[in-house]
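Colleague: Take a look and give me a structure for this.
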Amino acid sequence: MESTLNPRRLCAAALAVAALFLLAQAAWIPAKAWLGQRLLEAAWHRVQSGEPDARPWPWADTSPVAELAIPRLGLHQLVVEGASGRNLAWAPAALTPVTGGDIIISAHRDTHFSALRHALPGDLVTLRTPTGERRYRITHQEVIDSRDTELVIDPSGNRLTLVTCWPFDAVTAGGPMRWVINALPA
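Modeller: Below is the predicted model of the structure:
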C-alpha cells in the first residue's frame, strides 16, 4: 500500500502548528507578567517579615521596597528599588530611597501607572514600607519635557512624586514628555 501526502491535510497541519505557536507566543508575556507579580508579592511578604533585600527570583537585581495605592483609582502596586528599564518592566520603581526625604516613583504609562490619567488633586495616596505607612494627598499635576526639566529632590523633604510617560495614548513609547504628579503628606 502506497502512502501519498494529502496537500489539504498537510496544509491544515501546518496551519494548526502555526496557530499553536502564535497562541503560545501571545500567552507568554501575560503568563510571565502574572508569575512575576506572584513572585514579587512573595518577596514583599519576606521583606515585611524582616528579610532585607528579598529578591523575587534568584537572578533579580532588585527587591520590593514599598506598596503604593491610590484607592479611588483602584491602583495597588508593589514598588521595586531602582528605576532601570528591566525593573520597570515588572513594577513601578523608586528612583530615590523610600526611607525618607522626597520620594520619586516611576512606572510605565500603559501598564502599572495607566490609572494615573484619572488622578485628581485631593486623591489619597498611601505608601507602605517595612517601617510603616505614609499618607499623601495629590496637590499638583503637570506635563514636563524631560529634556529641559529636572526633578528636584530634597533629602529633608516630604514630597511624593509619581512620574510616567505622556501622552497616555501615544502610539510609540519613549518620548521626552512626562506626566508628573506631586503629593504632600495628608
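
Colleague: When you work out contacts or count neighbours from here on, use the C-alpha atoms and nothing else.
Modeller: Will do.

Colleague: how about residue 47, secondary structure?
Modeller: For residue 47, the reduced secondary structure class is helix; criterion used: DSSP: H, G, I helix; E, B strand; the rest coil.

Colleague: Quick one: residues contacting it.
Modeller: Residues near residue 47 by Cα atoms under 8 Å, 6 or more residues apart in numbering: 53-54, 64-65, 130.

Colleague: And residue 181, by the same measure?
Modeller: Residues in contact with residue 181 (Cα under 8 Å, 6+ apart) are 138-142, 161-163.

Colleague: Scan these and report the most crowded one.
Modeller: Neighbours here mean other Cα atoms under 10 Å. Within those, the largest count is held by residue 163, at 26 neighbours.

Colleague: give the contact list for that residue.
Modeller: By Cα under 8 Å, 6+ apart, residue 163 lies in contact with 104-107, 178-181.

Colleague: ranges for the strands of this protein?
Modeller: In the chain, the segments counted as strands under DSSP state E are 64-70, 75-81, 93-94, 103-106, 124-129, 132-145, 160-165, 177-185.

Colleague: Of the contacts of residue 47, which is the nearest to residue 37?
Modeller: residue 64 (10.8 Å; Cα to Cα).

Colleague: which one is that closest one nearest to, not counting chain neighbours?
Modeller: The shortest distance from residue 64 to any residue other than its chain neighbours is 4.2 Å, reached at residue 80 (Cα to Cα, 6 or more residues apart in numbering).

Colleague: one more, for comparison:
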Amino acid sequence: MRIRSGVAFAVKLIFLLSLCVLVYSAVQIFKAPVEARHALEDWAKKREEAPRLTVPEDETPLPAGMINLPAQPDDSSASTNTSISQSGTTYTEGEVIGEIYFPSLNKRVAILEGTQRPQLKRGAGHYTGSAVVGTSGNSVLAGHRDTVFRSLGSLKKHDLIEVETVDGKFVYEVTGSTIVDGEERGAIKESDTPILTLITCYPFSYVGSAPERYLLSASLIGREPLLQEQH
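Modeller: Now for the predicted structure:
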C-alpha cells in the first residue's frame, strides 16, 4: 500500500512539474512578441532623438550605392560590455541600438547590444567585440530561431538586408549561408571588408536545445545617412 501511495505521489509530482514547465513556456511564447514590439518602439523614439546629418544646400546626400565609411573608432578604452559607434556613441549592454529589416520577409527586428538572454528575448543581439554595423569587419547579430529569426532560412542569395543605427541605414546583400556544429569554435571569420553575419540555432524545427548553428552572411553594398530636413 505504501509503495502504491509513493508511486502515485511521484506521478502527481511529475505531472505538476510538467504542467508548470508548459505554463511557463506558454507565457514566454506570448510575451516574446510583446517585448519585441516594445523594443522596436524604443528604437523609433531613439531614432527621432538621434543627431541628424545636415546636408548643405550645395551638396547632395551620399548615394545608396556608394560606400564611404570612416574608420572604426579605437574602442580600447571601452569596457568589455560596450561598443562605440562611428559617431562616437557608446552602446551599453542591453541598450536598443538599431533595427534590422528584411524586405523579402517584410519583417523588422530591434537590435540590442549584447547576446545574453534578456537581449535575445527582445530582438537580435549584437555580439560585443564584433565590428560595429557599417564598419570594416564582421558585424555579428544573433537571434532565436523561433522568434525574431524564425524565417532566416527563407532568405536567398542576393536578397537585401537593411540595418539602421544612429549612424545611418546600411544595406547588405546576402552572399550565402552555412551550417556548423553548435560547439565549433572559429566559425565566425574576421574580415577586412564590411560584412554582416546573422546566427541562429538549427535545425529550425528542432524541439529543445538545437545542436547546430545557421550562419547567414551578407556584404555591405550601400549606406544612407540619417538626414535632417532643410527648413
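
Colleague: how near is the nearest residue to residue 118 of the second structure once chain neighbours are set aside to residue 120 of the second structure?
Modeller: Nearest residue to residue 118 of the second structure, sequence neighbours excluded (Cα to Cα, 6+ apart): residue 94, at 7.4 Å. Per Cα to Cα, to the nearest Å, residue 94 of the second structure is found 10 Å from residue 120 of the second structure.

Colleague: Of those two, which one has the most company?
Modeller: Counting neighbours by other Cα under 10 Å for residue 94 of the second structure and for residue 120 shows that residue 120 has the greater number, 24 against 21.

Colleague: residue in the first structure matching that one?
Modeller: Structural alignment places residue 120 of the second structure opposite residue 88 in the first structure (criterion: TM-score structural alignment).

Colleague: Next, count neighbours for the closest residue to its match other than its chain neighbours.
Modeller: Taking Cα to Cα, 6+ apart, and ignoring the residues beside it in sequence, residue 88 of the first structure has residue 107 as its nearest neighbour in space, at 5.9 Å. Burial of residue 107 of the first structure is recorded as 24 neighbouring residues (other Cα under 10 Å).

Colleague: What's residue 107 of the first structure aligned with over in the second structure?
Modeller: Residue 107 of the first structure maps onto residue 143 in the second structure, by TM-score structural alignment.

Colleague: for that match, what are its contacts?
Modeller: With Cα under 8 Å, 6+ apart as the criterion, the residues that contact residue 143 of the second structure are 120, 123-125, 149, 198-200.

Colleague: could you redo the last one with a cut-off of 7 Å?
Modeller: By Cα atoms under 7 Å, 6 or more residues apart in numbering, the residues touching residue 143 of the second structure are 120, 123-125, 149, 199-200.

Colleague: can you check residue 108 of the first structure too?
Modeller: When contacts are counted by Cα under 7 Å, 6+ apart, residue 108 of the first structure is found next to 88, 164-165.

Colleague: If we use 8 Å, what do you get?
Modeller: When contacts are counted by Cα under 8 Å, 6+ apart, residue 108 of the first structure is found next to 88-89, 92, 114, 164-165.

Colleague: Spatially nearest residue to residue 99 of the second structure (excluding sequence neighbours)?
Modeller: The shortest distance from residue 99 of the second structure to any residue that is not its chain neighbour, by Cα to Cα, 6+ apart, is 4.4 Å, and that residue is residue 110.

Colleague: and residue 129 of the first structure, what pairs with it in the second structure?
Modeller: Under the alignment (TM-score structural alignment), residue 129 of the first structure pairs with residue 165 of the second structure.

Colleague: Tell me if I'm right that that match and residue 99 touch.
Modeller: Yes. At 6.7 Å, residue 165 of the second structure and residue 99 qualify as touching, with contact defined as Cα atoms under 8 Å.
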